[in-house]
Structure formats: structure tokens, C-alpha cells
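Undergrad: Could you work out the structure for the sequence below:
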Amino acid sequence: MQRRTFITSLSAVALSGTLWQNAARASSTLAGESPYGPLGAPDANGVALPAGFSSRVVARTGHLVGGILWHPAPDGGACFADGTGWIYVSNSEVPLIGGVSAIRFRADGSIDRAYRILSETNLNCAGGRTPWNTWLSCEEIFRGRVYETDPYGVRGAQQRPAMGRFKHEAAACDPDNRVVYLTEDEDDGCFYRFVPDVWGDLSSGRLEVFCVDDVWRPVPDPTPAVLERQTRHQVSTARHFSGGEGCHYADGVCYFTAKGDRRVWAYDATRRTVSAIYDGTGTLNGVDNITGTRGGDLYVAEDGGNMEINIITPDRVVAPIMRLDGQGESEITGPAFSPDGTRLYFSSQRGTSGERAGTGGITYEISGPFRR
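TA: Presented below is the predicted three-dimensional model:
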């Protein structure tokens, strides 16, 4: 089923910065078209795309790519510039052997090599890139950790316990306010920020939680050892979100998704307020990983739903830009643009097999005239 849906609610506060700065407040559905046009028939890779776009498979779980076997259950990812080429990193959301793999691409898009940058960790789900070109890989387990990893494979990974021990999902760096935002995948999860003692060094700092009165308050014990002291329950006024997922910061706004209520939230870092820019009443389902472009477009991947990545434009149009057919038991993960904005990488975590172990994972690349 092809679809074009539109945001049904932009409530409370107009967003700041270049991104969404002209968004008007509205309570009704706005008609519009995808900037790329409708999706066509699925191609040879089972990917439905607008005219002018093409897809290729760059890696499959258990198959050799760039000299290594690609990991199971590929999840969160990001791209990093590397000379005339670039690197795509991808988490592995499986227990005990999770970790992160990286693929280096040459300037022409061909694969140069692949390698591991983190191993023997648990359920590495999402994460986030830093302004100093490291990848924060987050464990989605009870008392999960954040690992700071080197996409270039030179330095060893480092645990960052000061960023909290909880069921981590994603991270987004805010260089303007020198904080890192963090989401938590629990039914009553919280929205956090980590304030490092020194920007660029995540080894020490203060973990804070966003509260119902729009105030950030310190979490007394960021690394609790017992169930009764979990971070999300330590501050009585903490605001809770149902199933925190992806996280993306741009131009004074941190966007994050919550799969439990199908909302895309926006935290205005200037006004320190949170409002929903997509309220879940449209047909964008299973909101999960999120990324964005310099031009202000957001891209939201679906966990389930129609297995689509949807664009949300600054004028509030929501529409699919790709769809995977025959993979209804999977989820789309790790959307990230190449440094020049012409290629979009993502994975189908379980592929056509739908196996929870992620043995059928597939990592894709889409090329085309993306808005930048």
C-alpha cells in the first residue's frame, strides 16, 4: 500500500532554529505531496522507491563483506567522512556478542574493507555520533552501558558509565549547549541529558532527567546496582515517555521518538519545552530510528508498520520515501546519510526471514536526488 500522510498536530510551542523555524501551529491534517513523488514498484532488491532513486544491498548477516562476516541483527548506524571515502558503522542487537562493525567505502562507492570496532557487548541497539567523530553505541539491557567507539578502528572502545546504567536506546550530541541527549526504551522511560565536565570528554559529568515542570534535575545515582533504584524512578517529578527510541539534534532542537505512543517529540533547547510534532494519529507506524539533513528534513524509520522510511518536511508533510516488501516481521534500523548527502544507508534487522536472532539481516544503500 502506498501512502502519504501528514502531521495532524503541532501543538504547544513553535520550534526554534533554522530547522522548522517557519512551522505554523496547526491542529488539522495538512494535504501535500512527498517532495520525491510516489513510490514505484519494488525493484530487484524488493525496495520500492520514487523515480530517480536506486538501491543496492551492501551487506547480509553471515556473509562476507570487506573481509569480515557481517553481524546479526544490524541496528543503529551513522556515517563518517574518511578522506575521499566514508565509513558506515552499524550496531548488532544480539546478546553477548553484539558490538559494532564498520564498512569503509571508496570515493566511487565501492567497498574498501570492513572491520569490528566493538565486540562482546549486549544488545547494542541505537546510539549516536559525536562532533569529534566517535560513535556512541548503546546497550538496550537492564543496566546497559554506553560505549564510545572509534569508527576508524584505531583506538579501542571505552565504557562511559557516567552517562548512566539503564536500558539505553539512542544518543544525540548538542554542541550548542554542550550536552548529550539520551533516550530510554522502557514503557515508562525518561529523556535524559549528560553534561560532561569537559566537552569532548565523556568520562565524567552529570546525568540529568527532564521533568514535568520543564526542568532538568540531576539523577542522584546514575549507576544503580538494585532494581528499586533505577534511574527513571529516582526523581519523582521525572517526565516519562512510552518506549523511547531514536534521537537526532539539529539547530536548537532535539527530536526523539517514542514507539509506545507513536509520537515524534521535539525538545526546544532554548525554551526547554517538549512538544509532539507528529502525534501518532496518521499512518506513520512504529516510529523508531530518526535522522535528518542540513536542509531540515527528518527521516523516520518504522519498526514494523509498512516497513517504510518516512520523510517529515519542515512544512509538516509526512510521506514514505522507500518501502521494503515481504519483510513484515522485520524492522528498519540505522538510517544515515553519506557525508555528501547523496546516499542513505539503513538495515532490515531480520530481513525476509523475520527471525528474532537477526540471522537474515540486510544492510542497504539508496542513491538518488535527496534534498540536502
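Undergrad: CA atoms for contacts and neighbours, from now on please.
TA: Noted.
Undergrad: Name the helix or strand for Asp197, please.
TA: strand 189-198 (DSSP states H and E).
Undergrad: what's the helix or strand that that strand is followed by packed up against?
TA: Later in the chain than strand 189-198, the nearest helix or strand by DSSP H and E is strand 201-210. Packing partners of strand 201-210 (3 or more C-alpha pairs under 8 Å, 6 or more residues apart in numbering; DSSP states H and E): strand 189-198, strand 216-218.
Undergrad: Assess the claim that Tyr249 and Ala171 are in contact.
TA: No: using C-alpha atoms under 8 Å, Tyr249 is not in contact with Ala171, being 9.2 Å away.
Undergrad: here's the other one to compare against:
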Amino acid sequence: MERRSLLRAAVVGAGAAAFSGSLWRQAAAYPALPGTSPYGSLRSADVNGIMLPAGFTSRVIARSTQTVPGTNHTWHKAPDGGECFADGTGWIYVSNAEVGSGGGGVSAVKFNSNAQITDAYTILSGSNRNCAGGSTPWNTWLSCEEVSTGYVYETDPWGVNAAVRRPAMGRFNHEAAASDPVRKVIYLTEDASDGCFYRFVPTTWGDLSSGTLQVLKESSGVLSWANVPDPDGSPTATRDQVSGAKLFKGGEGCWYRNDICYFTTKGDNRVWAYNASANTIAVVYDDNVSGAPLTGVDNITASAAVGDLYVAEDGGNMEICIITPDDIVAPFLRITGQSSSEITGPAFNPAGNRLYFSSQRGTSGSSSGGITYEVTGPFRTSL
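TA: A predicted model of the protein is given here:
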């Protein structure tokens, strides 16, 4: 039996007993293995240096330190996590700025129904290393600071309401957030080599000004949630306050769908699935098992129509890879000539036919060289 098969059997065996019914069928196929992409192979790089499947095209939306076309707004350096919000017949794409020393924040670019840019503006400034984040069901963007005592900021994609710092959500090396409207909690990842997986339970759903920060624990294979005594994280870091807290090797992006919060860990190149209904966890992708078609796992998003996961690479081959519901992993696109950068902020517009993302440092390898793209094409609407 090949090493890959042995490893796959071990991982599946460890998690399969926790699932039943349709969830069993899903878990039994984990981890995903390399296969043929539903979109076919990548073609030669286009004028923007992006290799795409047949039928797909790319365009540049914005460049760091330059004015966004059709507006008077200068696009931020080091674009990172992003998300799209419906805006009438158009939409808004928000993008974090992973810049330190108070130079971080969030910008937004607005599109009409024809995907033409109509406006761009700042919705948060003066923060530090805004890395990833997540949307809420009440249409705000949670922007997370990736510093040891970082905050979560709740921002308004329309730029009408001022951004608000949410200290009750804890102070730690925040990475991403994902809202679970069923259990009325928000999951949070921590970018540390011994980081934790958290959830914030608001006192009132829809109001993040107060609530309880909890951390995932594991004892004899059984998961549970424990309150973090001091969410302020000082003098003791939040990840060190609860005995038995389950540790993860560098939490990155996360995405919630249908009772499952998918999240990535860059230290071991894994994609995880926390099943909130069953209170179990499984490994969706592991590069030691899967043959490493996806490395440097980072930001993650999903196609609402069919459930495909799209995982961006920090390094690797500068690819966004797709993980399908039938557990095939394959490259969806590759950016060429930008090996000193990373791909960030993947997000679909509300119709699911346009994918936005950034190359954080572009061709220059500098934070001032960031490029934000849009890809359009025949994205799947059914399996």
C-alpha cells in the first residue's frame, strides 16, 4: 500500500466514526486527492499573467498606490482578505490592508450591474496588519488585525457608519472570521504556530459589543467549548488560558456553510471541517496525503451554487485551487511572474459569476505593488 493511501486511511479512520448519514459519505472521502478540475486544464498566461481554464478571462481592478479607475480613491498597499456584498443590482468588494504601524485598514470598490466601477473609498483606517476577516448576516465586514494583541473591527461596506472596534471578540493574532447564523456564533482563527480555534457568542445576535469568547478543547477525542477567562489576552495570551485547548499550526482563512466551518492551517498545509451540528472535526485536505497540489494554504472562499471550495496559496505555485464536493483538488488559476507574492482575498460577487482576489505584492515583491483582479467565466451552477 502506498504511503499516500496509508496516510489517507489513517486520517479518514480517525474522523469517520464521528459522522453519520450524508455527513458520513462526505467524511469518508476526505482528504481530497488530486484529479481533473471540472474546468479542465490551465491555458497559457493571459495579458495579466494569469493562467486560466478555457472560457475564463481576467482584468485588473486596482493597483496599490494608484487611483482606482473611474474614481479619485488611491488603492491601499498589501491588499489581503476580502468579501463581496450585494448593493442593489450591483455589489461592493471590500479589501483589507495588511500594513503595520497604523497604516492598515479597509477599502471598498463599488460595481454596478454591468460590473463597471462606480466608486471606491476607505471604510477603516489607522489599524494594524488587517489580514483576513469575514462577513456577517447583517452585512458588515469583520476586519481582523494580525498582531499579538490584535482586535476585530466591525466595518460598514457602504462607508456610511464608522468602523467600531469589538474588544469582546478577544485580543490575539486574529486571522479570519465566519458567521454561523444557526448557533448564532462567530468562529475565529488565530495565526500562530500553536494557535487556537475560537467562537464568539454575542449576548444579542446582531450586536457584537458584548458576549463570550470561547476556545475549542479536545479530551480523549471529544470536542467541547470552554470560556476564555480573559479575552483581553494580557498578561496571558488567550491561547494559553484554557487547559486542553486544541492547538492548530497557524490558522488562516475560514468559511461557514451548512453547519460546517471550513478553515485552513498553513503550518501543516491542511484544510479542516468543523461540523458544528455533530461537534466533530475532520481534515478535508492534507498535502502529505494529497501529493501537494496545494501548498501554502491561506484564504478560503466557496461557490454558493455548488459548494466548491477555493483555497488561495501564500507561495506555492501562486495558485487558487478548487476542492470539489466529490473531494477532487486541482488548480483553478495560476499567477505567473509573481513568485515573491501571495494570493489573498478570494470572494465571489452575489451572482457567483465573478471572482475577485489580489496578489498582495504583485510583480515587485513589495507591499506597494499589490494588484487586485477580477476573473469572469462559466463558473459552475450545478454538479
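Undergrad: picking up where we left off before, more neighbours, Tyr249 and Ala171 of the first structure?
TA: Ala171 (30 against 23; other C-alpha atoms under 10 Å).
Undergrad: so what corresponds to Phe56 of the second structure in the first structure?
TA: Aligned by TM-score structural alignment, Phe56 of the second structure pairs with Phe53 of the first structure.
Undergrad: I meant Phe197 of the second structure, not that one.
TA: Aligned partner of Phe197 of the second structure by TM-score structural alignment: Phe191.
Undergrad: okay, how far is it across stretch 304-321 of the second structure, tip to tip?
TA: Start and end residues of stretch 304-321 of the second structure are separated by 16 Å (C-alpha to C-alpha, to the nearest Å).
Undergrad: Which residues are in contact with the counterpart of Gln26 of the second structure in the first structure?
TA: Superposed on the first structure with TM-score structural alignment, Gln26 of the second structure falls opposite Ala23. With contact set as C-alpha atoms under 8 Å, 6 or more residues apart in numbering, Ala23 of the first structure has these partners: Ala14, Leu15, Pro314, Asp315, Arg316.
Undergrad: can we see that at 7 Å?
TA: Listed by C-alpha atoms under 7 Å, 6 or more residues apart in numbering, the contact partners of Ala23 of the first structure are Ala14, Pro314, Asp315.
Undergrad: count of neighbours near Ser209 of the second structure?
TA: Counted by other C-alpha under 10 Å, the residues lying close to Ser209 of the second structure total 15.
Undergrad: same check, this time on the one 10 residues further on
TA: By other C-alpha under 10 Å, 10 other residues sit near Ser219 of the second structure.
Undergrad: Can you give me the distance of the nearest residue to it once chain neighbours are set aside to Gly81 of the second structure?
TA: Leaving aside its sequence neighbours, Ser219 of the second structure sits nearest to Gly244 (C-alpha to C-alpha, 6 or more residues apart in numbering; 6.8 Å). Using C-alpha to C-alpha, Gly244 of the second structure is found at 30 Å from Gly81 of the second structure.
Undergrad: So for those two, which residue has more residues nearby?
TA: Taking neighbours as other C-alpha under 10 Å, Gly244 of the second structure and Gly81 compare with Gly81 leading, 32 against 14.
Undergrad: tell me the SS of that one?
TA: strand (DSSP: H, G, I helix; E, B strand; the rest coil).
Undergrad: What does it correspond to in the first structure?
TA: Mapped onto the first structure by TM-score structural alignment, Gly81 of the second structure lines up with Gly76.
Undergrad: dump the residue contacts of that match.
TA: For Gly76 of the first structure, the contact set (C-alpha under 7 Å, 6+ apart) comprises Ser90, Asn91, Cys125, Ala126, Gly127, Thr333, Gly334.
Undergrad: which two of those residues lie the greatest distance from each other?
TA: Pairwise distances across those (C-alpha to C-alpha) peak at 11.4 Å, for the pair Gly127 and Thr333.
Undergrad: ok, back up a step: take the helices and strands packed on strand 201-210 of the first structure and lay them out in TSV including distance to Gln327 of the first structure.
TA: Formatted as TSV, those follow (distance: least, C-alpha to C-alpha, whole Å):
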stretch	distance to Gln327 of the first structure
strand 189-198	28
strand 216-218	40
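Undergrad: Tell me which of those strands sits most buried.
TA: Highest mean neighbour count of these: strand 189-198, a mean of 21 (counted as mean count of other C-alpha atoms under 10 Å).
Undergrad: That one against the second structure, how far on average?
TA: Strand 189-198 of the first structure differs from its equivalent in the second structure by a mean of 0.3 Å after superposition (mean C-alpha distance after the TM-score superposition for the first structure).
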